[in-house]
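In: Sequence first, predicted model second:
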Amino acid sequence: MLENIWPNLANQPAWLQQTLDFLVAGGIAVAIAFVVHWLAFRLLSALAKASESESDNILLQRLGRPTLWGLIALALVLVAREQPALDKTWDKVAGFVMPALIGWIVIAIVHALVEAMKLRSDITVANNLEARRRRTRLAMFSRIASFIIVFVTVGLMLLSIPGVRDIGVTLVASAGLAGLAVGAAAQPALKSLIGGVQLAITEPINIDDVVIIDGEWGRIEDIRTTYVVVKIWDERRLVVPTSKFLEDVFENWTKQTAQLLGTVFLYLDPATRMGPVRAEFERQVRAHEGWDGRVQKLQVTDTTPEALEVRLTMSAQDAGTLFGLRCDIREGMSDWIAENLPGAIVRRRYLRVEEDDREQVAA
């Protein structure tokens, strides 16, 4: 090829001519692959923009880079086949490159499908339990599928090495030893994988669940095969092993529904009449935008010689709203009692004993 372009190269060694032929032909093939990829994705992008669905855009965005490198590899394969010497070299490299590219494309397709399905699961609505469950299953499926694809891809790449292939055949021949070796080496990974599958099936937690674990209040932000990320109320992240949600006790405030009951405790003087306090509490709760209209109740739950323990119970649609409702009611009732019933504030009483009374007691 090159001797037709540059006659002076005709006298060069054969290997040099073959290398230069491959470089020139390879460069042309790669350029063609870039142009074909650009034209194809330009057309597909136009069609995706015309569509109302966002799934097309996600799929194109995910497949852009892996398909480009796949076309480049395909172009180099076609060029190498025209050069017998380089074809042998490519056969050795293809065992690494092709499984990696195929695995990359498969992972991109899986992630694109998962993201497209997540668009149908809106967790910003009030009743989002089913959407959170669906997102949790999709997240776990994505993690497990990615792990399996990477595992198989790496296995195929290693099998392209003759020495590794021979070792694998030897181990397969001694099945008992191979089982022990593989089981011992893969025990942590398999345990995490099985734990992730169990977490997805049993669903003790879902994405955006409100939980209390190790005394910390937060929301489930991400679920992976080996750990769970809990976003705490002060913006910190608590990284918890998956096994902890399967083996230990924790609180899930949104397991069945996001609606919750909350309490506020007041400590009032034993002589306080509950009628005015109950009326004011009901008025403040009804006027608050965070109350969902389900529960409002005032009860005297305990008495001591110095105070009455009064529990104010109220309900809200979710944990965040309930927290704000409790804080506002606590502040509002405290201000109202201080202004309208100052006698209800807890105080310590002392009995003054006169001198004559002391003498009578002593007698």
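Out: Thanks, I have it.
In: only C-alpha atoms for contact and neighbour calcs from this point on.
Out: Fine.
In: Now do the same contact list for the residue lying closest to G324 once chain neighbours are set aside.
Out: Counting by C-alpha to C-alpha, 6 or more residues apart in numbering, G290 is the residue found nearest to G324 once chain neighbours are left out, at 7.6 Å. By C-alpha atoms under 8 Å, 6 or more residues apart in numbering, G290 lies in contact with 316-317, 321-322, 324-325.
In: could you pull out the strands for the stretch 251-363 of the chain?
Out: With strands called from DSSP state E, counting those that start in this stretch, the stretch 251-363 of the chain shows them at 251-252, 260-268, 291-303, 308-316.
In: cool, the stretch 101-250 of the chain as well?
Out: Going by DSSP E, counting those that start in this stretch, the stretch 101-250 of the chain shows strands at 210-213, 216-223, 227-232, 237-241.
In: Tabulate these (TSV), appending mean neighbour count.
Out: Below are the strands of the stretch 101-250 of the chain laid out as TSV (neighbours: other C-alpha atoms under 10 Å):
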stretch	mean neighbour count
strand 210-213	20
strand 216-223	19
strand 227-232	21
strand 237-241	16
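In: Put this next to the first one:
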Amino acid sequence: MPDTATWPPGAVLAIALLAVAASVFVVSAIASLVVRAVARRRSSANILIRRARWPFRTVLLIGGIAIAVALAFPDEPWRPVVDHAVLIALIGAGAWLVAQVLLFLADVGERRYDVGVADNRVARKVHTQLQVVRRLVVVVVALVAMGAILLTFDGVRAVGASLLASAGIASIVAGLAAQSVLANVFAGVQLAFSEAIRVDDVVVVEGEWGRIREITLTYVVVMTWDERTVVLPCTYFTTKPFQNWTKYGSALIGSVELDVDWRVSTDAMREELDRVLDGTDLFDGRTKVLQVTEATGGLVRVRVLVSAADSAALWDLRCLVREELVEWVRDQDRDALPHQRVLLGEAGEATTDEGRADAAPRARRPDDAAPRERAGLFSGSDEGEQRASEFTAAIPVVEPGVEDADGTRR
């Protein structure tokens, strides 16, 4: 066996570096083969390979370089400086590897919950929480790595005791200086785990309707319906009221209001509404109501309530219903068009805008005819009764002379 003590340091270093490179390649290849064998049964192993491949190789390479330098230059005076630099690099590479492994675990959690399905409330909750956890992991690992690097300096360790003594005052000063930043950070964590909002939730904030695109530790990104980006601090969602249209589900009820003449035929309008809703896939079949809500100012206000599976479908459905009913009034029931009436001549001689003072009255229901039962928002149908029960409860009425449960008579 040759005596390496008589070899020049450069030759020893070159041989050691070649050995390090070969060792890194062999170890990395073996680890890759093992993980790929696991990947045949679990596809998540491919994510681990993609994330941890280069951090793992970097850690092996830095460790090998440290060994090569120690073998080639065992007693050089500059060795402490090089060893210190190698230690700092090793801490940084190790932090990189740890962060990637933790992010791999977050990736595995996200893959278990698909947001592409129809009922994705739980999936969106998990994705929102993991989105915040990712950022926390990176921040915590980076802070720990920086602290470990600082502790490698003798000067920092020497003043550690005095720094700990003044840490209380420093934390108070830092907290006051970064009050808004820390408030947003805590608000971001609160939003992620309180489920007030989730990624892809439909919200109305500052009068803007859009979807939650991203939730970070300090701000929330909302993509509006017209593809504008609204960035709001996390404290906005913890201190101000806002609308979340997908908190418990995406189905919604919307209204369409029309001001028409008193001569409108509401029964014919209901038939037209049925025809319109039967011919579109936007209507989900839950709620279909046409009611007269006001009769003031010489006009009658008709309100139509319809439901859809989500907010986008509801918007299009409301526009469709409004357009079809407007065309129906214009083409099929011209008497329902809004009219302005004036009173001319002596009292009691009223004329319409068509100049017919003695127009024949419209047919009315006979006095003995029973009122037709119509479906309302809170009555007339099983869905309406169920909806009404959510706002009030039945109050028991005791008839006179009937004993209560406690035996008393009324």
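Out: Cool, the structure landed. Not measured: the values here are computed from a predicted model.
In: Alignment lookup: the residue nearest to G324 of structure 1 to structure 2.
Out: If you follow G290 of structure 1 across to structure 2 using TM-score structural alignment, you land on L282.
In: Likewise for P305 of structure 1?
Out: Here P305 of structure 1 is matched to G297 in structure 2, going by TM-score structural alignment.
In: burial measure for that match, as a count.
Out: Per other C-alpha atoms under 10 Å, the neighbour tally for G297 of structure 2 reads 8.
In: what separates it from H339 of structure 2, distance-wise?
Out: G297 of structure 2 sits 11 Å away from H339 of structure 2, going by C-alpha to C-alpha, to the nearest Å.
In: Could you do D201 of structure 2 as well?
Out: D201 of structure 2 sits 44 Å away from H339 of structure 2, going by C-alpha to C-alpha.
In: Looking at these two, which has the bigger crowd around it?
Out: D201 (22 against 15).
In: which residue in structure 1 lines up with A66 of structure 2?
Out: Taking TM-score structural alignment, the alignment pairs A66 of structure 2 with V77 from structure 1.
In: is it true that its match touches T89?
Out: No. Contact criterion C-alpha atoms under 8 Å: V77 of structure 1 and T89 do not qualify, at 10.8 Å.
In: tell me the helices in the stretch 301-410 of structure 2, going along the chain?
Out: In the stretch 301-410 of structure 2, the segments counted as helices under DSSP state H, counting those that start in this stretch are 311-331, 382-389.
In: Counting neighbours, which bits of the shortest one end up buried?
Out: The one in question is helix 382-389 of structure 2. Neighbour-count burial for helix 382-389 of structure 2, with 16 or more other C-alpha atoms under 10 Å as criterion, is recorded at 383-384.
In: could I get the contacts of G290 of structure 1 as a markdown table with neighbour count and distance to E3 of structure 1?
Out: A markdown table is the format used below for the contacts of G290 of structure 1 (neighbours: other C-alpha atoms under 10 Å; distance: C-alpha to C-alpha, whole Å):
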| residue | neighbour count | distance to E3 of structure 1 |
| --- | --- | --- |
| A316 | 24 | 83 |
| Q317 | 19 | 80 |
| T321 | 17 | 79 |
| L322 | 22 | 82 |
| G324 | 14 | 82 |
| L325 | 22 | 85 |
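In: what's the spacing between the residue in structure 1 that D226 of structure 2 lines up against and H37 of structure 1?
Out: With TM-score structural alignment as the criterion, D226 of structure 2 lines up with D234 in structure 1. Going from D234 of structure 1 to H37 of structure 1 by C-alpha to C-alpha gives 46 Å.
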